[in-house]
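Chemist: Need a 3D model of the following:
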Amino acid sequence: MCYFDYTLYKRVKKITFILKISIPIIIIAYLFLYAFTPQSFITSKPKLIVINKGSSLKEIVYRLYNKKVINNPYLFYFIGFISGYSRYIQEGTYYISINESPAKIYHEIVNGRVATSKVSIAPGLNIFEIAEILSKNHITNKKLFLKKCYDKKFLLSIKLDAPSAEGFLYPDTYIFKINSNPKDVIKDMVNNFYLKTKKIKPNYKDLIIASLIIKEADEKLKNSTGFISSVIHNRLKINMPLDIDSASIYAMNVKMYKNYLRDGNAYNVILNMKPRYLKVKSAYNTYLHYGLPPTPIANPDIEAIEAAMHPAKTKYLYYISTKTGKTIFSDNLSGQIKNIDKYLK
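Modeler: As a prediction, the model looks like this:
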């Protein structure tokens, strides 16, 4: 004879009911705890993670796991799947750390909070120097940036009718996205140039002269830009060679860049003058060619541009840079020789 234990039945039913309620609660609580808890409390540097357009959630999770910024790919994937985040993830390059919670990581990549880098472009840097800075800060590819600086079709699309972007990349502090399209970087810098110069409206000749000034000017002497501008203008008036070292250095950089495009050989930006640069066959060599170089040789700031447009009224034809960086001027060759003997020997 079989006896039915009603008390036991009620107890089992109660336990079953509790389990049906508690197990989902425990699972939800665990997922919630995982989602909002940093995956590691050991301080670690953020890593650059690239999310390409059209990447699936599975591909993204796999990349994050390989970069060791998540420790449980299955739970991370599950949260992204059930939350619907996978449909809203934006392409871009992100700084992600294992010290972040999964919820924070999803928040960043869903809202497109891409990694950025703050860079300062000093007055007087040329496109080759700027390309190096941008590359070192992971902002854009050096080779692609320089190619776009010479891309006539692209330059015309941003209303820049010039042989290159040289002279139009305004020196300033910028915040760029990591792995930016070089077109966007150039466009931002050129737009800044137009914004800063809209009141004075320099022409192309002004920019060429301004670029020579900014390369030659004494940073410690504020009014040296006006004096150097007067030397350039005075020499141009009497058809006297400009004899500017900075232009010869630029000629070598242009030559090195062309070799780089042709042969693929790595190169470093040339910064210092050497005697052999005086003989380089180039339109930028102002020792061999009269008049101005064909393009700017650097990117000047507003002060240099204004100095080019409004030179100081002097009779100066010569100047030297002393060992301390000061610029000394003279209006004749004998004065120049005396200054050389006094300050450079």
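
Chemist: okay, CA-based contacts and neighbour counts for the rest of this
Modeler: OK.

Chemist: any idea what Phe329 is structurally, helix, strand or coil?
Modeler: Counting by DSSP: H, G, I helix; E, B strand; the rest coil, the backbone at Phe329 sits in strand.

Chemist: Surely it and Thr314 touch.
Modeler: No: using CA atoms under 8 Å, Phe329 makes no contact with Thr314, being 10.0 Å away.

Chemist: Identify the contacts common to those two.
Modeler: Contact criterion CA atoms under 8 Å, 6 or more residues apart in numbering; residues shared by Phe329 and Thr314: Phe227.

Chemist: of the two, who's got more company?
Modeler: Set Phe329 next to Thr314 and count neighbours by other CA atoms under 10 Å: Phe329 wins out with 19 against 16.

Chemist: Ile270 versus the closest residue to Ser230 other than its chain neighbours, what's the distance?
Modeler: Among residues not flanking Ser230 along the chain, Pro311 sits closest, at 4.9 Å (CA to CA, 6 or more residues apart in numbering). Remark: distance between Pro311 and Ile270 (CA to CA, to the nearest Å) = 29 Å.

Chemist: neighbour-wise, which of those two wins?
Modeler: Pro311 (20 against 16).

Chemist: Quick check: Ile109 touching Tyr85?
Modeler: No: using CA under 8 Å, Ile109 is not in contact with Tyr85; the gap is 9.2 Å.

Chemist: what ranges do the helices span in the chain?
Modeler: In the chain, the helices defined using DSSP state H lie at 6-35, 57-66, 73-83, 102-110, 127-136, 142-149, 152-157, 182-197, 204-216, 224-237, 245-263, 302-309, 333-343.

Chemist: now the other sequence, so there's something to compare against:
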Amino acid sequence: MRSFLKLLFFLGILLAALIVAGAWWANSPIALRDATVDFRVAPKSTLRSAVAQMQEAGVGVNADLLALLARWRGVATGIKAGSYSVRQGVTPEELLAKLARGDVTQGESLLVEGWTFRQWRARLDQHPDLKHDTAGLPEAEIASRLGIDGAHIDGWLLPDTYLFDKQSSDLELLARAHRAMRKKLDVAWSGREANLPYKTPYEALIMASIVEKETGRSEDREMVAAVFVNRLRRGMLLQTDPTVIYGLGEAFDGNLRKRDLQTDTPYNTYTRSGLPPSPIAMPGLAAIQAALHPASSDALYFVARGDGSSQFSRTLDEHNKAVGKYQKGGK
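Modeler: All right, here's what the predicted structure looks like:
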């Protein structure tokens, strides 16, 4: 009996020592390769595979001990995927809590209204927090992977500020922006005004991109849309410079010349009637709404006043006077 009690006593001491040692380990700093280590836990990772990914990144945590601690805490199967960042001094207890909460780090990118895909792509290509899966791919291939018909991506991505897990794919971000634009355009199209001169949502998207590029002040947006809608209805040429500039592509040097307006391209709305064949930029939601809900006006012309706003006119004579006043220094 005494031997049994001694054994129990010994086992109790051993268990207590193990608990103390485990608590000491769980609350001692983990060895890190650098002062701050970033790592990513892939979706559907087990705890052990997550530890392997952490160790590869430079987090020197013991897989067996962390697994025991996770089972003790009841979170062995509750590890969240995503991007994480840990600093010198982090303990196994803190690391496990971070993984269980899904306390991920995120990157951020602002995709600007009125920019072209070429401009967006240049920004994303320089983003340090993205994995650049589209590097070297032609635009037509990216469009195909996004499920966009045709080779033109312009217009099909929704401008917004996008948050993402660090080191996630730039293609995933573009796919999110495309899904968002599809959804927003479908909703806006279903609530459009009657008798607009568009046959499809895509034509409305083209118009929205023109409105986006031609609007200097937000309060003028519906009037700008009204001018172009009125011109379409009357069969007039749209005569909008941004479409000509888009058609010039990289050949545009910042100076739009008379010969550019006279040189026929699919995007020259001085030489071709109707809408251009594709959007010329990424329109925001406000531009889409303006294209589908233009102001009630019979204006056919507008000219920039020089302060960001526009002067709208119903007749060519009124327009010429406005041009003389605001662009030629007339009185």
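
Chemist: related to what we said a few turns ago, so between Ile109 and Tyr85 of the first structure, which is more surrounded?
Modeler: Set side by side, Ile109 of the first structure and Tyr85 show more neighbours around Ile109, with 22 against 16, by other CA under 10 Å.

Chemist: Name all residues that make contact with the counterpart of Asn339 of the first structure in the second structure.
Modeler: Applying TM-score structural alignment, one finds that Asn339 of the first structure aligns to Tyr326 in the second structure. For Tyr326 of the second structure, the contacting residues are 303-306, by CA under 8 Å, 6+ apart.

Chemist: hmm, 7 Å instead?
Modeler: 305-306 (CA atoms under 7 Å, 6 or more residues apart in numbering).

Chemist: mind checking how far the residue nearest to Tyr246 of the second structure when sequence neighbours are not counted is from Ser109 of the second structure?
Modeler: Nearest residue to Tyr246 of the second structure in three dimensions, chain neighbours excluded: Ile280, at 6.1 Å (CA to CA, 6+ apart). Plainly put, Ile280 of the second structure is 21 Å away from Ser109 of the second structure if you go by CA to CA.

Chemist: Could you check which of those two has the larger neighbour count?
Modeler: Ile280 (30 against 17).

Chemist: Leaving out sequence neighbours, find the closest residue to Lys315 of the first structure.
Modeler: Nearest residue to Lys315 of the first structure, sequence neighbours excluded (CA to CA, 6+ apart): Asp331, at 5.5 Å.

Chemist: Give the burial count for that neighbour, as a bare number.
Modeler: 15.

Chemist: What of Leu237 of the second structure?
Modeler: Residues near Leu237 of the second structure, counting by other CA under 10 Å, number 17.

Chemist: what sits against it?
Modeler: 231, 269-270, 272-274 are the contacts of Leu237 of the second structure under CA under 7 Å, 6+ apart.

Chemist: mind putting those in a markdown table, distance to Val59 of the second structure and neighbour count included?
Modeler: A markdown table is the format used below for the contacts of Leu237 of the second structure (distance: CA to CA, whole Å; neighbours: other CA atoms under 10 Å):
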| residue | distance to Val59 of the second structure | neighbour count |
| --- | --- | --- |
| Arg231 | 64 | 21 |
| Thr269 | 59 | 24 |
| Tyr270 | 62 | 20 |
| Arg272 | 62 | 16 |
| Ser273 | 63 | 17 |
| Gly274 | 60 | 16 |
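
Chemist: Tell me, how many residues neighbour Arg50 of the first structure?
Modeler: No, residue 50 of the first structure isn't Arg; it's Val. Look at Val50 of the first structure: counted by other CA under 10 Å, it has 18 neighbours.

Chemist: how far away is it from Leu169 of the first structure?
Modeler: 27 Å.

Chemist: and what of Pro293 of the first structure?
Modeler: According to CA to CA, Pro293 of the first structure and Leu169 of the first structure sit 18 Å apart.

Chemist: Ok, Asn259 of the first structure next?
Modeler: For Asn259 of the first structure relative to Leu169 of the first structure (CA to CA), the value is 24 Å.

Chemist: How about Tyr284 of the first structure?
Modeler: Applying CA to CA to Tyr284 of the first structure and Leu169 of the first structure gives a distance of 19 Å.

Chemist: just to revisit the earlier point, of Asn259 and Leu169 of the first structure, give the one with the bigger neighbour count.
Modeler: When Asn259 of the first structure and Leu169 are compared for neighbours, Leu169 comes out ahead with 28 against 14, by other CA under 10 Å.
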